[in-house]
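1. got a predicted structure here, sequence first:
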Amino acid sequence: MYQTIYHRPSSVEEAATLFAKGSEPKYLSGGHTLLPVMKQRLASPSDLIDLGKIKDLVGVEVSADTVTIKAATPHFDVATNAAAKKAIPALTYLASVIGDPAVRHRGTIGGSIANNDPAADYPAAVLALGASVKTNKRSISAEDFFKGLFSTALADGEIITQVAFPIPAKAGYSKFPHPASRFALTGVFVVKTKSGDVRVAATGASQSGVMRVPAIEAALKANWSAGALDSVTISADGLMSDLHGSSDYRANLIKVMAQRAVTDAG
C-alpha cells in the first residue's frame, strides 16, 4: 500500500505550483492510463493533480479558420459540438468513435495526446491537420510534438492547455478498431488543406507511433479520390506485428482505411 495526495486545483497556475512542490507528482486528466497503472502498482505518484475541474481547460471554440479544443474537454463534448462538426466533421466523427460511452464522457484530448498511445485516435488528427499544441509555456507544432511511443516534446511539469486545428478544405477519418478496446488497430486521417496540400497520418500501425504516409499523400495530391490509391503499395517495414495483425496486414489496412477516409471526406 502507498500514499498519494489528491489535489483539485482551480487554475493552471495552481496546478503547476502543486506539481513543482511534489516529490513524484503526476497530472490526472481522463485517467484511463494512469489510474489502471496505479492499480497495478506500476506507478505511485506522491501527488495526483486533477486538471479536469479547471474551467479554463474545458470548452470548444470555433473561428473562421480554426477549431480550438481545450485540453480537458471530454471526447463526448467534441463529438456533439455543432459548430465544430460543421467546421471539421472528420474531427467530431473521430471523437465519436473513441472507446465506448464511458470513455468518451471522461477521456480528454489533452490526456490522449500527452500519453501518446501508439493506437490512440487523436494523434492522427493532430498530425494530419497540422495542429498546434498550446501549453502553459509555449506552442508546439504537430510535427515537433510526437516523439515516438508514449513520448512527446512536453517538458516535466508542462501542461497542455488547448489544441488548435486549422480548418481544411476536406478531411476524413477511418479506423479498423480493436473489437475489445476500440483502440485503432489501424486508423487513417486524410486532409486536403485550403491551399491544396495533402496530409495523411496513420495511427495504430507504426512501431514508432503516429506517422505521416508520404506515398498516399503524393497519390492524393495528384488525384483526390479513393481510386487513386489502388496502385499504391505501403511498405510493412517498421510497422507493428502482433497477435491482432501482422505488419503486412497493417500495411494493407493503411491503404484501405485511407481509401475509406477519402470517400467519407468527399
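-> The structure has been received and is ready for your questions. Given the structure is predicted, the values throughout are model-derived calculations rather than measurements.
2. CA only for contacts and neighbour counts going forward, please
-> Fine.
3. how far does stretch 5-25 sit from its chain's centre?
-> Put simply, stretch 5-25 sits 24 Å off its chain's centre (CA atoms, centre = their mean, to the nearest Å).
4. if we go by neighbour counts, what in it is buried?
-> Neighbour-count burial for stretch 5-25, counted by 16 or more other CA atoms under 10 Å, picks out H7, R8, P9, S10, V12, A15, A16, L18, F19, P25.
5. and if you look at stretch 174-184?
-> Within stretch 174-184, the residues scored as buried using 16+ other CA under 10 Å are S174, K175, F176, P177, R182, F183, A184.
6. out of those, list just those in strands.
-> S174, K175, F176, P177, A184 (DSSP state E).
7. sorry, back to before: among the buried residues of stretch 5-25, name the ones in helices.
-> Using DSSP state H, the subset of the buried residues of stretch 5-25 located in helices is V12, A15, A16, L18, F19.
8. which one of those is nearest to D197?
-> Proximity of those to D197 (CA to CA) peaks at V12, which lies at 35.9 Å.
9. ranges for the helices of the stretch 151-266 of the chain?
-> 214-222, 247-265 (DSSP state H, counting those that start in this stretch).
10. which of the ones you listed sits closest to Q162?
-> Among the helices of the stretch 151-266 of the chain, helix 247-265 comes nearest to Q162, with 25.1 Å by CA to CA.
11. give me the contact list for the closest one.
-> With CA atoms under 8 Å, 6 or more residues apart in numbering as the test, helix 247-265 has contacts from 90, 170-176, 185-190, 202, 205, 216, 224-227, 229, 232-241.
12. tell me how far the spatially most central residue of the chain lies from R41.
-> The structure's the chain has its C-alpha centroid closest to Y122; by CA atoms, centre = their mean the separation is 1.9 Å. Using CA to CA, to the nearest Å, Y122 is found at 27 Å from R41.
13. how about M257?
-> 37 Å.
14. in addition, the following structure is provided for comparison:
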Amino acid sequence: MKASVGGYARATDLRHALDLLAQSDGMGRVLAGGQSLIAAMNMRLSTGDLLVDINQIAALKGVTLDGDRLRIGALTRHAEVATDPLIARHAPLLRRATDLIAHAAIRNRGTIGGAIAHADPAAEFPACALALDATIHVDGPDGPRDIPAADFFEGLFETTIQDGEILTAISLPIAEDGEWQVIHELARRSGDYALAGLCVVRRKAGHRIVCISVGSHPELVPDAMARMDAGDIDGAVVALRAAIDPPSDTQASAAYRRHLIGVLLQRAAADLNGEPQ
C-alpha cells in the first residue's frame, strides 16, 4: 500500500514552517525523521496530508548547556543522542535509552522531538522525558509555550500540542552529583518494542518512576516512588504492580506485563544500590 500525500513543502525556518501549517486547513503534518508518520501514511491511516519538512531548520538541531539545564533540539537524531558528550554527562538516561531503540537505520533517521510528539506508550524517549522532569518547548500561531512533561502526555498517542504547533526542543535539569538514572526493559527480540519497561531516576528529592508499554501514556507512579524513597523495595514492587493497568495483546497478557514490571523494578533497585554513576 502506498501513501496518499496532499503535497510537500520544505520549510526554510521555523516561521515558514508555522505559516505552512497555518495555510494547510488542518491537513498539515510535520515531517522530521518520518519513522512513524510515513509508516502511518503507507497504511492509509493518514491521507491527503501536506507534509511540512522541517529537516533544514538549523535552529531545531543540536544540544546546548544553559546554566543548570540541558537543551536538546527537536531535530536531534537518536544516533546523535547516543554520541553527544553533553547528554552522556548530564542526561545518561537518554544515552542508555538509545541502545534499546529499534535498529541503526531507525536511530539514524528518528528524532527525539518526533518520538516525544508521537507519544507512543511503547517508546523510550517519552518515558525518559517524564522521568527526567523535562520541559517540552513548542511554538505555534499564538507564540511559544513551555509545557512540563507531567502535563504533556494525555493519552494513547495524545499530547497537549495544538493544531498548528511544532515541538521545537526539550530541556531538562542536569544530573546532580551522585544522581542515578536507570532504564530497563524486556522485549522478545532485540529492536522490538518492549513488552514492559521502566525508567527510574534517583535524586536528592527522591525517586521518579515511569513505565513503558504498560499503559496508554507515560505517568509517574507516586505510591511506588514513595516506597522507594523509604527503602522499601518489596513494597514498591507491590505498589507499582497495583498502579498499572497494562493491556493484553498477541505479545503478552496483562498479567504477564504486570509480573515483568515488578521484576524490572527489582533489577533497577539492584542497580541503584551500586556505586554512583
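-> Now that the structure is in, tell me what you want to look at. It should be emphasised that the depicted structure is a prediction, and the values quoted were computed from it without experimental measurement.
15. quick revisit: just the helices of the stretch 151-266 of the first structure: most buried one?
-> Of those, the one with the most neighbours on average (mean count of other CA atoms under 10 Å) is helix 247-265, at a mean of 21.
16. got the angle between that one and helix 214-222?
-> Calculated by axes from the mean of the first three to the mean of the last three CA atoms, to 10 degrees, helix 247-265 of the first structure forms an angle of 20 degrees with helix 214-222.
17. aligned counterpart of V37 of the first structure in the second structure, please.
-> Under the alignment (TM-score structural alignment), V37 of the first structure maps onto A40 of the second structure.
18. for its match, what are its contacts?
-> Counted by CA under 8 Å, 6+ apart, A40 of the second structure has contacts S46.
19. any idea how far the helix or strand where it lies is from the chain center?
-> Assigned by DSSP states H and E, A40 of the second structure belongs to helix 37-42. How far helix 37-42 of the second structure lies from its chain's middle: 19 Å, per CA atoms, centre = their mean.
20. how distant is the next helix or strand after that helix from the center of its chain?
-> Heading C-terminal from helix 37-42 of the second structure, the first helix or strand you meet, by DSSP H and E, is strand 49-53. How far strand 49-53 of the second structure lies from its chain's middle: 22 Å, per CA atoms, centre = their mean.
21. give the buried residues for whichever helix or strand comes after strand 49-53 of the second structure.
-> The helix or strand immediately downstream of strand 49-53 of the second structure is strand 63-66, counting by DSSP H and E. For strand 63-66 of the second structure, the neighbour count (16+ other CA under 10 Å) marks V63, L65 as buried.
22. quick one: strand 63-66 of the second structure to the first structure mean distance?
-> Taken against the first structure, strand 63-66 of the second structure registers an average deviation of 2.5 Å after superposition, with mean CA distance after the TM-score superposition for the first structure.
23. contacts for that strand?
-> Residues outside strand 63-66 of the second structure that contact it (CA under 8 Å, 6+ apart): L70, R71, I72, G73, T76, D84, L86, I87.
24. swap the cut-off to 10 Å and go again
-> 70-74, 76, 80-81, 84-87, 90, 169-174 (CA atoms under 10 Å, 6 or more residues apart in numbering).
25. among these, which are in strands?
-> Filtering the contacts of strand 63-66 of the second structure for strands - DSSP E - leaves L70, R71, I72, G73, A169, I170, S171, L172, P173.
26. please name the nearest non-neighbouring residue to the last one.
-> Read that as P173 of the second structure. R69 (4.4 Å; CA to CA, 6 or more residues apart in numbering).
27. show me what that neighbour aligns to in the first structure.
-> Checking TM-score structural alignment: R69 of the second structure goes with T66.
28. do M225 of the second structure as well
-> Checking TM-score structural alignment: M225 of the second structure goes with E217.
29. was I right about that match contacting G196?
-> No. Between E217 of the first structure and G196 there is no contact, the gap being 11.4 Å when judged by CA atoms under 10 Å.
30. how about L264 of the second structure, what's its partner in the first structure?
-> Under TM-score structural alignment, L264 of the second structure pairs with M257 in the first structure.
31. same deal with V214 of the second structure?
-> V214 of the second structure maps onto A205 in the first structure, by TM-score structural alignment.
32. got a list of what that match touches?
-> Each residue near A205 of the first structure by CA under 10 Å, 6+ apart is listed here: 118-119, 184-188, 211, 236, 238-241, 245-247, 249-251, 253-254.
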